[in-house]
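1. sequence? don't have it. structure:
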């Protein structure tokens, strides 16, 4: 008789759906059927905020309004008092962030280094290239299109390097 050993991770037993012996295959051994749940849990998508798009003057104004709702005289004498004040301030900041900072659209194509200026430059490059491709375009149209394209590519490289 040969003993087969199976090694598994310690939380593997929680993933076993069924474990049973199967007979009837005409052998002197018993087959063991193990059914395991191998589905990975889906990760909940986190909402991320676009802090680059914030109007910081409006943010400050909203934060001051939230802070004005607090009692002005706070006595801090114990560690619990410090914890309470910090908890209140963090809550106030989160309230303003949820109100003022826009939520980022989820995309699989997102590039963290991409800026709105690059989008404007891209549209400008396309516009100049289309104008240069027209039949009656000025003589220097392709030169201008190439110069804008070079400037756009240089800006992309710079943004990638900064992030």
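-> Alright, I've got the coordinates. Please read these numbers as outputs of a predicted model, since none were measured by experiment.
2. From here on, just use CA atoms for contacts and neighbour counts.
-> Noted.
3. Distance of the residue most central in space within the chain relative to residue 118?
-> Centrality entry for the chain: nearest residue to the mean C-alpha point is residue 48, 5.7 Å, by C-alpha atoms, centre = their mean. According to C-alpha to C-alpha, to the nearest Å, residue 48 and residue 118 sit 21 Å apart.
4. now residue 137
-> From residue 137 across to residue 118, the span is 25 Å (C-alpha to C-alpha).
5. between these two, who's got more neighbours?
-> More crowded of residue 137 and residue 118, by other C-alpha atoms under 10 Å: residue 118, with 16 against 12.
6. Which parts of the chain are helices?
-> Counting by DSSP state H, the chain has helices at residues 56-68, 79-100, 116-133, 141-162.
7. Can I get those helices in JSON lines including distance to residue 19?
-> What follows is the helices of the chain, written out as JSON lines (distance: least, C-alpha to C-alpha, whole Å):
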{"stretch": "helix 56-68", "distance to residue 19": "58"}
{"stretch": "helix 79-100", "distance to residue 19": "49"}
{"stretch": "helix 116-133", "distance to residue 19": "57"}
{"stretch": "helix 141-162", "distance to residue 19": "52"}
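8. putting a second one here so we can go through both:
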């Protein structure tokens, strides 16, 4: 219970006595966020016997990690593939890696080329503290289209055979 048991929630009209008849329940998760829960007799409306209950919760929006990151959704993969192929062809790698030293050298060179192509062709994402990583431009376009169809459907709500209802 969010409201402590010792706090009265009702003042009887005939006797003026304070009693406890109302409870404030919430989930355990929300209860952890409760800052205050108390009655406010000064806000009691006229001709009512129940006291208003004021509850304050600390429910801040979680802030997303704002490290700079690559925006993989906006990559032109054809250009990326062409550029990577160009730079990999310039490497003088042996056709067969026979020693551990050859392997580590080839891996380092491949990593450098890949990192260079990523830095050149992949845009950086603009960090937002409230971003939804699952949301993308395709969903934005679909939402706009749905909203537009919703408005048209509402405007033609009395015309049951209107084609906009099928589109929506």
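-> Arrived safely, thanks for sending. In this text, all values refer to a predicted model and were calculated from it rather than measured experimentally.
9. Nearest to residue 44 of structure 1, out of the helices of structure 1?
-> helix 79-100 (18.8 Å; C-alpha to C-alpha).
10. which residues of structure 2 does the closest one align to?
-> Counting by TM-score structural alignment, helix 79-100 of structure 1 pairs with residues 100-121 of structure 2.
11. in the matching stretch, what counts as buried?
-> 106, 109, 110, 113, 114, 117, 118 (16 or more other C-alpha atoms under 10 Å).
12. Check stretch 114-124 of structure 1 too.
-> For stretch 114-124 of structure 1, by 16+ other C-alpha under 10 Å, it's 118, 121, 124.
13. Trace the first one over to structure 2, please.
-> Correspondence of residue 118 of structure 1 to structure 2, assessed by TM-score structural alignment: residue 139.
14. State the distance from the residue lying closest to residue 18 of structure 2 once chain neighbours are set aside to residue 36 of structure 2.
-> Spatial nearest neighbour of residue 18 of structure 2, chain neighbours left out: residue 11 (4.4 Å); criterion: C-alpha to C-alpha, 6 or more residues apart in numbering. Per C-alpha to C-alpha, residue 11 of structure 2 is found 21 Å from residue 36 of structure 2.
15. thought the residue nearest to residue 18 of structure 2 was touching residue 39?
-> No: counting by C-alpha atoms under 8 Å, residue 39 is not a contact partner of residue 11 of structure 2; they are 11.6 Å apart.
16. about what we covered before: out of residue 11 and residue 36 of structure 2, which sits in the more crowded spot?
-> More crowded of residue 11 of structure 2 and residue 36, by other C-alpha under 10 Å: residue 11, with 18 against 14.
17. Tell me which residue of structure 2 lines up with residue 59 of structure 1.
-> Per TM-score structural alignment, residue 59 of structure 1 is aligned with residue 80.
18. Give me the neighbour count for its match.
-> Residues lying near residue 80 of structure 2 (other C-alpha under 10 Å) number 17.
19. Equivalent analysis for the one 5 residues further on, please.
-> Burial of residue 85 of structure 2, expressed as a neighbour count using other C-alpha under 10 Å, amounts to 14.
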